[in-house]
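> this one's sequence-less:
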């Protein structure tokens, strides 16, 4: 039986594409294992799917000054040793990495064991973990054509992002029941990812009275960001995070407010959901979300609102504009040439395994 090791972690965005691939890998007869951090979100998400999970030591790769920068390299070195032993023991035919700091030791371990590896880069430019890993990888998949110029020509492959099939099969009735909503008002969804988006949460709640006059709001606010005093407000439903229910919530959503991470915007494009993107500002990121959002805005897929200009008034204006022009945004997305990256990635995996 063919065996594959998947890796990726730190946020749900580094796990979701792997979850999209797993059912297809099962059908192709792969024995799937996962290497992640000891207690990252990837552990819960993967173990819930019944996939053998192997935890290793990991250290975050920071671009800013922090005392942990002194100790974390030793955690990475320890993780590399653990990953190398694991891969030697598991004897996989191939390793597939979605990125995140935990993947660096795994890609290095694959190289030391002469196991071919594939990295997937979702954003416009490679993240730090992937930048470090690229020299040791066999191939690098990309979502955006623009990313190819930042990669070694002999390794880069434009594949698109793997999108979960279940996300495309939501049930509107289940979504309405889950949120206790009706069909009288359009539904606005705000998703800040598994870690939430505190600044957007705060402004959205400031604008809540104005929003609820026109819309019903599903608010995915992130871990520890629930507000008990808002629980009983009609037309407002808050969750820390949802997984299996996400497809049903997206099915009822008329407009989505989101950060501009590559995974969520790829899903919004596949679903043809009108949306407002509020990218992480350059002061809080390496600027990848700004580039992602600019590309989508250029193609007419998105309304982009900079966080620096976000107020209750501007966020409501953005939502109203997108809702009123939703047909125009949907038409632009219908002309997109982007496709689900699953088949492209599976073909590449097959090619390297057989080679």
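Noted; the coordinates are in hand. The structure presented is a predicted model; accordingly, all values stated were derived computationally and were not measured.
> use CA for all of it now, contacts and neighbours both
OK.
> what lies in contact with the lengthiest strand in the chain?
For the chain, the longest strand by residue count, based on DSSP state E, is strand 31-37. Residues outside strand 31-37 that contact it (Cα atoms under 8 Å, 6 or more residues apart in numbering): 1-9, 22, 25-26, 42-43, 46, 51-58, 83, 102-103, 106.
> let's see that with 7 Å instead.
1-9, 42-43, 51-58, 102 (Cα atoms under 7 Å, 6 or more residues apart in numbering).
> how far does that strand sit from the chain's center?
Taking Cα atoms, centre = their mean, to the nearest Å, the mean C-alpha location of strand 31-37 is offset from the chain mean by 18 Å.
> and stretch 128-136, by the same measure?
Using Cα atoms, centre = their mean, the offset of stretch 128-136 from its chain centre is 19 Å.
> please apply the same query to stretch 51-71.
The answer for stretch 51-71 is 19 Å, by Cα atoms, centre = their mean.
> which residues sit against that stretch?
Contacts for stretch 51-71 (Cα under 7 Å, 6+ apart): 32-38, 47, 72-73, 75-76, 78-79, 82-83, 101-102.
> buried ones only from these, please, as a ChimeraX command.
In ChimeraX, a selection of the buried entries from the contacts of stretch 51-71 looks like this (16 or more other Cα atoms under 10 Å):
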select :32,33,34,35,36,37,72,75,76,78,79,82,83,101,102
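> against residue 186, how distant is the residue nearest to residue 274 when sequence neighbours are not counted?
Leaving out its chain neighbours, the residue that sits closest to residue 274 by Cα to Cα, 6 or more residues apart in numbering is residue 255, at 5.2 Å. Residue 255 is 8 Å from residue 186, where distance means Cα to Cα, to the nearest Å.
> next, the distance between the ends of stretch 170-186.
17 Å.
> to clarify, my last question referred to stretch 122-129.
End-to-end span of stretch 122-129 (Cα to Cα): 13 Å.
> now it: how far from the chain's centre is it?
12 Å.
> how about stretch 12-30?
13 Å.
> residue 341 touches residue 165, doesn't it?
No - taking contacts as Cα atoms under 7 Å, residue 341 lies outside contact range of residue 165: 11.4 Å.
> am I right that residue 257 is in a helix?
No - applying DSSP: H, G, I helix; E, B strand; the rest coil, one finds residue 257 to be strand, outside a helix.
> and it, how many neighbours?
Using other Cα atoms under 10 Å, residue 257 has 24 neighbouring residues.
> gap between residue 147 and residue 37?
In terms of Cα to Cα, residue 147 sits 27 Å off from residue 37.
> in addition, the following structure is provided for comparison:
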């Protein structure tokens, strides 16, 4: 039985591709193990969503800007390398697959030190700092966008697209409506601000609720600690910190979505042919990767984009009005998109050891 160590964390986007790969890897007979941070979001997602053994290691954030934490975090990374090195020595995997995030860097370096092949997946058009560092130690890098290849060594990157979880394609509209307590008289609008939530999106949505509820039934996935208890009994409005088990049914019942522009999420909406209003993270809050993702999708006619700097109650309502009007045209554009079998291509490459 071949062994594979999975790693990545810091956000749900660094974990969901693993959730797409794990069921098929298990069917192929792989013995799987996961190395992540001690208390990151990846820990709960893996422990609650899979039966894969999980091991926590020390991790420090790698920053491009000055911060006093930069003084101690390199020591955390070094400790993480030592811990991962020992853990890999016990597991003795045939390969390591990294989805990125700062916790992945110590694991990738430790695997390289042990001469274990490393495979990386980069979701965005431009790689994050963690994957830039990790790419120096990787055998192959899987990329979602063709534009990303230029950021890596010649011949190192393979365009695979984004791994999509099979269960998302198997949801039931009826079960989704039943779980939400909704009827079929109004379209369902799902709002997802990312795994940690999005304060400005949450505020704009709640400020607009009276107007929104005239046209939509609303599923608001608002992030941990962001529930508004005063809205618990509002008819046509359901709020959750996070949805995992019931998510396939909820998206099956979804007619429109407001979302951040993380690559994994938007490719899932594209695969499901759900019209999107994307509100990417600002450059002040990120390296600008979500803006590039959103612009790429808008250029192909898969979405509308509302920049967070322009987000108000009025612009939100107007953007949704335009989205609703463009629904048919947007779905035709989505139908023309020919997705590659990302999961199969990644698995074939890892299995072949090339």
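Now that the structure is in, tell me what you want to look at. Every value quoted in this text rests on a predicted model; they were computed, and no experiment measured them.
> tally of neighbours for the counterpart of residue 123 of structure 2 in structure 1?
Aligning on TM-score structural alignment places residue 123 of structure 2 opposite residue 122 in structure 1. Using other Cα under 10 Å, residue 122 of structure 1 is surrounded by 28 other residues.
> need the longest helix for structure 2.
Determined from DSSP state H, the single longest helix within structure 2 is helix 69-91.
> tell me roughly how far that helix lies from structure 1 on average.
When structure 1 is overlaid, helix 69-91 of structure 2 sits 0.9 Å from its aligned residues on average, using mean Cα distance after the TM-score superposition for structure 1.
> residues in structure 1 matched by that helix, start to end?
Using TM-score structural alignment, the residues of structure 1 aligned to helix 69-91 of structure 2 are 68-90.
> chain center to the matching stretch, what's the gap?
Mean-position distance between stretch 68-90 of structure 1 and its chain equals 24 Å (Cα atoms, centre = their mean).
> next one: stretch 305-316 of structure 2
That offset, for stretch 305-316 of structure 2, works out to 22 Å (Cα atoms, centre = their mean).
> stretch 184-199 of structure 1 now?
15 Å.
> distance between the ends of it?
For stretch 184-199 of structure 1, the first-to-last residue distance is 29 Å (Cα to Cα).
> so that stretch matches what in structure 2?
So stretch 184-199 of structure 1 sits over residues 185-200 in structure 2, by TM-score structural alignment.
> okay, buried residues for the matching stretch please.
So, applying 16+ other Cα under 10 Å, buried residues of stretch 185-200 of structure 2: 187-198.
> contacts for it next, please.
By Cα under 7 Å, 6+ apart, stretch 185-200 of structure 2 touches 11-12, 201, 215-224, 253-260.
> what is the neighbour count of the closest residue to residue 331 of structure 2 other than its chain neighbours?
Leaving aside its chain neighbours, residue 331 of structure 2 sits nearest to residue 273 (5.9 Å; criterion: Cα to Cα, 6+ apart). For residue 273 of structure 2, the count of nearby residues is 19 (other Cα under 10 Å).
> thought residue 273 of structure 2 was touching residue 332?
No - counting by Cα under 7 Å, residue 273 of structure 2 does not reach residue 332; the two are 8.8 Å apart.
> mind listing the helices for structure 2?
Under DSSP H, structure 2 gives helices at 16-27, 41-49, 69-91, 104-113, 129-134, 173-180, 199-207, 209-212, 247-252, 263-272, 289-299, 313-325, 327-335, 342-352.
> ranking those by burial, who's on top?
helix 104-113 (a mean of 26; mean count of other Cα atoms under 10 Å).
> how close does it sit to structure 1?
Looks like 0.4 Å for helix 104-113 of structure 2 (mean Cα distance after the TM-score superposition for structure 1).
> and that helix with strand 31-37, angle?
Inter-element angle recorded for helix 104-113 of structure 2 and strand 31-37: 130 degrees (by axes from the mean of the first three to the mean of the last three Cα atoms, to 10 degrees).
> leaving out sequence neighbours, find the closest residue to residue 42 of structure 1.
residue 9 (5.4 Å).
> now that neighbour: how far from residue 160 of structure 1?
For residue 9 of structure 1 relative to residue 160 of structure 1 (Cα to Cα), the value is 19 Å.
> could you do residue 300 of structure 1 as well?
Distance of residue 300 of structure 1 to residue 160 of structure 1, given as Cα to Cα: 19 Å.
> the more surrounded of the two?
Neighbour totals were compared for residue 300 of structure 1 and residue 160, and residue 160 leads with 23 against 16 (other Cα under 10 Å).
> what do we get in structure 1 for residue 151 of structure 2?
So, by TM-score structural alignment, residue 151 of structure 2 is matched to residue 150.
> show me what contacts its match?
residue 125.
> any idea how far residue 31 of structure 1 is from it?
Relative to residue 31 of structure 1, residue 150 of structure 1 is positioned 33 Å away (Cα to Cα).
> end to end, how far does stretch 202-217 of structure 1 reach?
This stretch, stretch 202-217 of structure 1, spans 14 Å end to end (Cα to Cα).
> how distant is that stretch from the center of its chain?
26 Å.
> residues in contact with it?
185-189, 235-237, 311-312, 316.
> in TSV: those, plus distance to residue 347 of structure 1.
TSV is the format used below for these (distance: Cα to Cα, whole Å):
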residue	distance to residue 347 of structure 1
185	44
186	40
187	38
188	37
189	35
235	45
236	43
237	41
311	46
312	46
316	44
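> now for these: which two are most distant?
185 and 311 (23.1 Å; Cα to Cα).
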